[in-house]
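*Asks:* Sequence and computational prediction follow.
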Amino acid sequence: MPFGAQLMPEDGVRFRLFAPGAETVRLRLENAGDDLPMQRSKEGWFERVEPTAEAGSRYRFVLEDGTAVADPASRFQPDDVHGPSQVIDPLAFAWADGGWQGRPWSQSVLYELHIGTFTPEGTFAAAAEKLTLLAEIGITAIEIMCLADFAGNRNWGYDAVLLYAPDSTYGHPNDLKHLIDVAHRHGIQVILDVVYNHFGPEGNDLPKYFPQLLTKDHCTPWGDALNFDEDNAGDCARQVRELIIQNALYWVEEFHVDGLRLDATHAIVDTSKVHVLDELASRVHEFGAAHQPPRQIHLIREDEQNVAPKLLRNEKGHCEKFTAQWNHDMSHLLGAAMRQDFSGAQEDEETTKQAESVAEGFIIAVEERGESGDVRCHVPPTAFVSFVQTHDLIGNRIGAERIHALAPPAAVRAVMSLLLLTPQIPMIFMGDEFGATTPFPYFCDFGGDLGKAVSRGRREFLAQLHNADEAALKNAPDPQQESTFLSAKLDWAQREESTWPDWYRRILAVRQEHVSPSLESLHQRCGEFRVLRAGAFQIGWDLDGKRLEVSANLRPDATDGFDAGGETIWLEGQSSVPGSLDAFSVRWSVTSSTRS
């Protein structure tokens, strides 16, 4: 990396910091006497090669006013964000995945997890021990919620301030490498959530010596935006861009991750000729192509806008920039099915949107069609990651309940069978595979007035989101309480008595046999749908040499009028007579393709 602490080939460590707002910076080595001066360049870089430092040395940078700050590119913070950084040897871990090249995106079945609550121990090492269970049911990729260093002992992860340091509550960086190494041994890809749109509210010292980090020209829900605008801010914006782009390269190179899920990319504003995310994508893919052996690296956007042009494939089905976008539409609309909410005046319109989101992916409002809508025709279903629940969807309920605690089992199975066999890329949330009923509330660990403000703000957010009064908010968990965090830990004892793991194993085996092999070469939209009645629809996709069809009745009563052709590959529920489906029933079938 061009900054941070770098072990030298001879002896010692090179320390480098970009601090254009400082005239002097000194290096403080723990237990090493006086602070050491660093040499300043005219551009604002401070550097020192210190022969007495080594792997394991702890250090800080000391500003003119005596403030000691962590390295913004720290690889490890043993004592949290306010403590010293530690020099890490990035080559010390003995990898065993030398031949690993990743997996084609078409084979992906994602599993979102939070390291701190995935196991009772809440560590990288403990998570590695559970991967066998995931591989056995057919999970081919884990998506780890953001693990960069945050303030306190518990957090969802999206309040990170030191982007290069895996949080010490989960273990040492080598423990994370071990987790990834084990995942690759099981054929499981590792996708890492990263947050490049803001820094957390506690522990971000960068503005003290790099005030150009943020700009008031653009705002985000979390405050001033990061200053990526290279055309207006020159070299300072270039260094902001490098801080982020180098972070992406850091995870894929030093930690062998197979991809990144970029959080809330709609909040990353950049008016430069080349958007920072486009540059990031190009450089990450260049690294993957140059690696020996070449590696498949997947970049996923969470974006509230239509980003179809960023998702285009070539005629071989390969993406140029971004592999996929989260498809929130499917989760919102399928939620109506599980609530059995088919009584409103707009029920037919909602079912049309529901079917469209499953058939085509991200729904674009009518007024947004046009050039972007035309581009959308060339985006295949594999460009969308779809789900029924995520950390946000669960955590933003007042009681943070999961679907298994809210809906009848038959409704859950019907909706999940729709999700898991769609040509879109499915993602489940940790514990879904055994019907977990433990909640997943928002939790954090901030001190003083900030902690009180977060608790108050969370309550106001839930009240506004759900139009809830004080009585309704009575049981809303306080994010600051340790008990809230502990309640989110998976209860693995539930798995011992659950029939869900076998159900997942069987349906994902059907996906790998009948669906995934036909997805790799897709390069354009291929789905079409028809609505029979509210909550009942039929969809077909022309894939490589076959037509995949689904008939879905997500109602609590029977529906007829479905086409009954094709070979049934999965029936969830009952079909009493041909062309009819009982309540909460889904039929998947394949036929020879009807389109050249």
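*Replies:* Looks like it came in fine.

*Asks:* only C-alpha atoms for contact and neighbour calcs from this point on.
*Replies:* OK.

*Asks:* what residues does the longest helix along the chain touch?
*Replies:* In the chain, taking DSSP state H as the definition, the longest helix is helix 230-254. With C-alpha atoms under 8 Å, 6 or more residues apart in numbering as the test, helix 230-254 has contacts from 1, 18, 90, 163-164, 196, 212-213, 226-229, 257-260, 271-273, 276, 279-280, 283-284, 287, 297.

*Asks:* And the helices in the stretch 451-596 of the chain?
*Replies:* 482-487, 493-496, 500-510 (DSSP state H, counting those that start in this stretch).

*Asks:* how about the nearest residue to residue 137 once chain neighbours are set aside, what does it touch?
*Replies:* Nearest residue to residue 137, sequence neighbours excluded (C-alpha to C-alpha, 6 or more residues apart in numbering): residue 505, at 4.0 Å. For residue 505, the contact set (C-alpha under 8 Å, 6+ apart) comprises 136, 137, 138.

*Asks:* Compare these and tell me which has the most neighbours.
*Replies:* In terms of neighbours by other C-alpha atoms under 10 Å, those top out with residue 138 at 21 neighbours.

*Asks:* Residue 513 versus that one, what's the distance?
*Replies:* Going from residue 138 to residue 513 by C-alpha to C-alpha, to the nearest Å gives 12 Å.

*Asks:* circling back: take the helices of the stretch 451-596 of the chain and write them to a markdown table, including distance to residue 417.
*Replies:* Output for the helices of the stretch 451-596 of the chain, formatted as a markdown table (distance: least, C-alpha to C-alpha, whole Å):
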| stretch | distance to residue 417 |
| --- | --- |
| helix 482-487 | 28 |
| helix 493-496 | 19 |
| helix 500-510 | 8 |
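
*Asks:* How many neighbouring residues does residue 578 have?
*Replies:* 12.

*Asks:* Quick one: residues contacting it.
*Replies:* residue 564.

*Asks:* returning to that earlier point: what's downstream of the longest helix of the chain, the next helix or strand?
*Replies:* Using DSSP states H and E, the helix or strand that follows helix 230-254 towards the C-terminus is strand 259-262.

*Asks:* so residue 509 makes contact with residue 138?
*Replies:* Yes. With contact defined as C-alpha atoms under 8 Å, residue 509 reaches residue 138; the gap is 6.8 Å.

*Asks:* Against that first model, consider the following:
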Amino acid sequence: MPLRTDKNWRHGAVLLDSENTRFALWAPDAKAVNVEVQDGQSLAMVAQNDGWFVLEARCPAGTRYRYKINGDMEVPDPASRAQASDVHSPSVVVDPLSYEWQNTDWQGRPWHEAVIYEVHAGVLGGYAGIEKHLERLAGLGVTAIELMPIAQFPGTRNWGYDGVLPYAPQSTYGTPEELKHLIDAAHGFGLMVILDVVYNHFGPDGNYLGSYAKGFFRSDVSTPWGDAIDFRRREVRDFFIDNALMWLKEYRFDGLRLDAVHAINDSTFLTELAATVHEHIPAPRHVWLNLENEFNQASLLEQGFDAQWNDDGHNTLHVLLTGETDAYYSDFAHQATNKLSRLLSQGFVYQGESTRHGHTRGESSGHLPPSAFVLFLQNHDQIGNRAFGERLSQISHGPALKAATALLLLSPMIPLMFMGDEWAASEPFLFFTDHHGELADAVREGRRGEFADFAAFADEEKREHIPDPNEPATFDACKPAFDAVYLETDIGADHLSWLELYRQLLDIRHREIMPRLEGAQAIDCQELSDGAVSARWSMGDGSLLRIDLNLSEHAVAAPEWHPGSVLFETLPHAAELSRRGTLNPYTAIVSLIATDVSEIQDEQ
């Protein structure tokens, strides 16, 4: 692994004082680079060792600039801290100290207190739009909001995973100062703010790196998005590690979620990033690093990363709730109840077993604490990757979904909700972009081609009806009805009953689960019948948490009952019936037993 030294420049435009800026560009394939400033000046950069071009010039904050490569091609700064408009526009010099923080004593929150609410800034009206909902979310019991990626992407509408300028907050969502104001305001309500970052690829439009820094990529390793990023290079590692530090230190985000790290072909980069973050941001400040990782590498969760999004949990519960077994759900169709038992007792379902493609997947995870796994019933992917963006409330049986929601919010795993879950939103979340020309055609056809493995869309003619990601109407359809719901106007009793359920469950989590979560460990999970399990955890204070769950339409024999306090039951008298030996259909019973857990373990 290449070591970082003081000779390595910091990428981009760094304000030295109120009037002067140092520009640094790694362009090993360029012969000459100039900084083109907004007033018409063309300033020659000085070539340094290892492909760097550097210049210190009189350019205050707000200066617009581009780089001119070899006298002809003008490009934005790949480490631009802000863009004048889109990814092809001039970059802007930013003063990172200009914002006056109000909640200066904020140190974050312990990870065991996390209740995560994922949002898309665009459909909520940008950074200021999200800010309008903070008080409501805090009142609901949310403790962290997680922003889908906000790095500058082409056009005005995008999920964020097509970003090409990782340092620049998306300009159509607001200014860097407005983003900081959102984070500051969230801290004032006791909310952590987590950012989804994409370090595994760049988007297809607006990335010029290959023209002057081919060493950023590996032509011998491919990913679903093209050539892999070459993390063997010191300059490449620093580009992304410095980006992580910028979000955490300058913007004061409380954590990062790293997208699809299985597409990063150098795990030493990940461990270096985690180590560097924790070195630069020591206690008492809390900063959290989460992963999305198809490989289920439990070992990374012992090397500086706090948790992983548990797709296994979602996929198993989705099969049990909907009966869908197409495409990737087929890996969870066989013995789904056994898989549910395994994920509740050990974290990952796949811990080295083969998938439908014949590939082994995962590492042993049973030794990890429950808080190492982020559990969700749906997220942006699992809704948006459906052809019509339907939510679980529209494709599953309501009573079963309510039982699964009790599991989500009261288990010792870290719960994540997607915006609108709490009122069973009927608005879809579709895949949307703002591409044009041939790229728009390719994205539209590629999107429809993704569903060829689904029985409902095996016919190409049926796939033609899948919404076009580039149509503005596709984006507009995704805006959730926050105001109507929280003002309780014209939304219907069913939506209000869901909202009350979430409030009730989150109140129980805050009161009974969070104080006991540190030190929690799974004990076991017993299969009762198809779709029904009984899971037990040893909590940090020595008590035992038990969740009896029946997602099926049939009553099943309940396990032996231990005296304890019933925290929640989805149906009246469900616990009393369970004591008599019957667990009703679509039932969740959550109980807390103040006992010596070793006595319970001895019974096994």
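*Replies:* Everything's here; your move. Small disclaimer: the values here were computed from a predicted structure and weren't measured.

*Asks:* quick one, strands of the stretch 101-250 of structure 2?
*Replies:* Per DSSP state E, counting those that start in this stretch, the stretch 101-250 of structure 2 carries strands over the ranges 116-119, 144-147, 151-152, 165-169, 192-197, 217-223, 226-229.

*Asks:* With the stretch 251-400 of structure 1 instead?
*Replies:* 259-262, 298-301, 324-327, 384-387.

*Asks:* can you list those in a markdown table and add mean neighbour count and distance to residue 34 of structure 1?
*Replies:* As requested, the strands of the stretch 251-400 of structure 1 are exported to a markdown table (neighbours: other C-alpha atoms under 10 Å; distance: least, C-alpha to C-alpha, whole Å):
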| stretch | mean neighbour count | distance to residue 34 of structure 1 |
| --- | --- | --- |
| strand 259-262 | 23 | 41 |
| strand 298-301 | 24 | 45 |
| strand 324-327 | 26 | 51 |
| strand 384-387 | 28 | 53 |
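
*Asks:* any chance of those strands in TSV, with distance to residue 110 of structure 1 too?
*Replies:* Formatted as TSV, the strands of the stretch 251-400 of structure 1 follow (distance: least, C-alpha to C-alpha, whole Å):
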stretch	distance to residue 110 of structure 1
strand 259-262	12
strand 298-301	12
strand 324-327	12
strand 384-387	9
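
*Asks:* nearest to residue 33 of structure 1, of those strands?
*Replies:* strand 259-262 (41.1 Å; C-alpha to C-alpha).

*Asks:* Next, the mean deviation of that closest one compared to structure 2.
*Replies:* Averaged over the aligned pairs, strand 259-262 of structure 1 sits 0.4 Å from structure 2 after superposition, using mean C-alpha distance after the TM-score superposition for structure 1.

*Asks:* That strand aligns to what range in structure 2?
*Replies:* Aligned by TM-score structural alignment, strand 259-262 of structure 1 falls on residues 255-258 of structure 2.

*Asks:* mind checking how far that stretch is from the chain centre?
*Replies:* Chain-centre distance of stretch 255-258 of structure 2: 7 Å, with C-alpha atoms, centre = their mean, to the nearest Å.

*Asks:* Could you do stretch 199-219 of structure 1 as well?
*Replies:* 23 Å.

*Asks:* same question, stretch 589-596 of structure 1
*Replies:* The mean C-alpha position of stretch 589-596 of structure 1 is separated from the chain mean by 34 Å, C-alpha atoms, centre = their mean.

*Asks:* Check what contacts it and list those residues.
*Replies:* Against stretch 589-596 of structure 1 from outside (C-alpha under 8 Å, 6+ apart): 542-550, 565-570.

*Asks:* 7 Å instead, please
*Replies:* Residues outside stretch 589-596 of structure 1 that contact it (C-alpha atoms under 7 Å, 6 or more residues apart in numbering): 542, 545, 546, 547, 548, 549, 550, 566, 567, 568, 569.

*Asks:* and the end-to-end length of that stretch?
*Replies:* OK, stretch 589-596 of structure 1 end separation, C-alpha to C-alpha: 19 Å.

*Asks:* got it, and stretch 454-468 of structure 2?
*Replies:* 18 Å.

*Asks:* In it, which residues are buried?
*Replies:* 457, 463, 466, 467, 468 (16 or more other C-alpha atoms under 10 Å).

*Asks:* So which of these is the closest to residue 205 of structure 2?
*Replies:* residue 468 (18.2 Å).

*Asks:* Please pull up the equivalent of the closest one in structure 1.
*Replies:* Match for residue 468 of structure 2 (TM-score structural alignment): residue 478.

*Asks:* dump the residue contacts of residue 379 of structure 2.
*Replies:* With the criterion set at C-alpha under 7 Å, 6+ apart, residue 379 of structure 2 makes contact with 417, 418.

*Asks:* Compute the distance between it and residue 433 of structure 2, please.
*Replies:* From residue 379 of structure 2 over to residue 433 of structure 2 (counting by C-alpha to C-alpha), the distance is 18 Å.

*Asks:* what's the answer for residue 46 of structure 2, then?
*Replies:* Distance from residue 46 of structure 2 to residue 433 of structure 2, by C-alpha to C-alpha: 39 Å.
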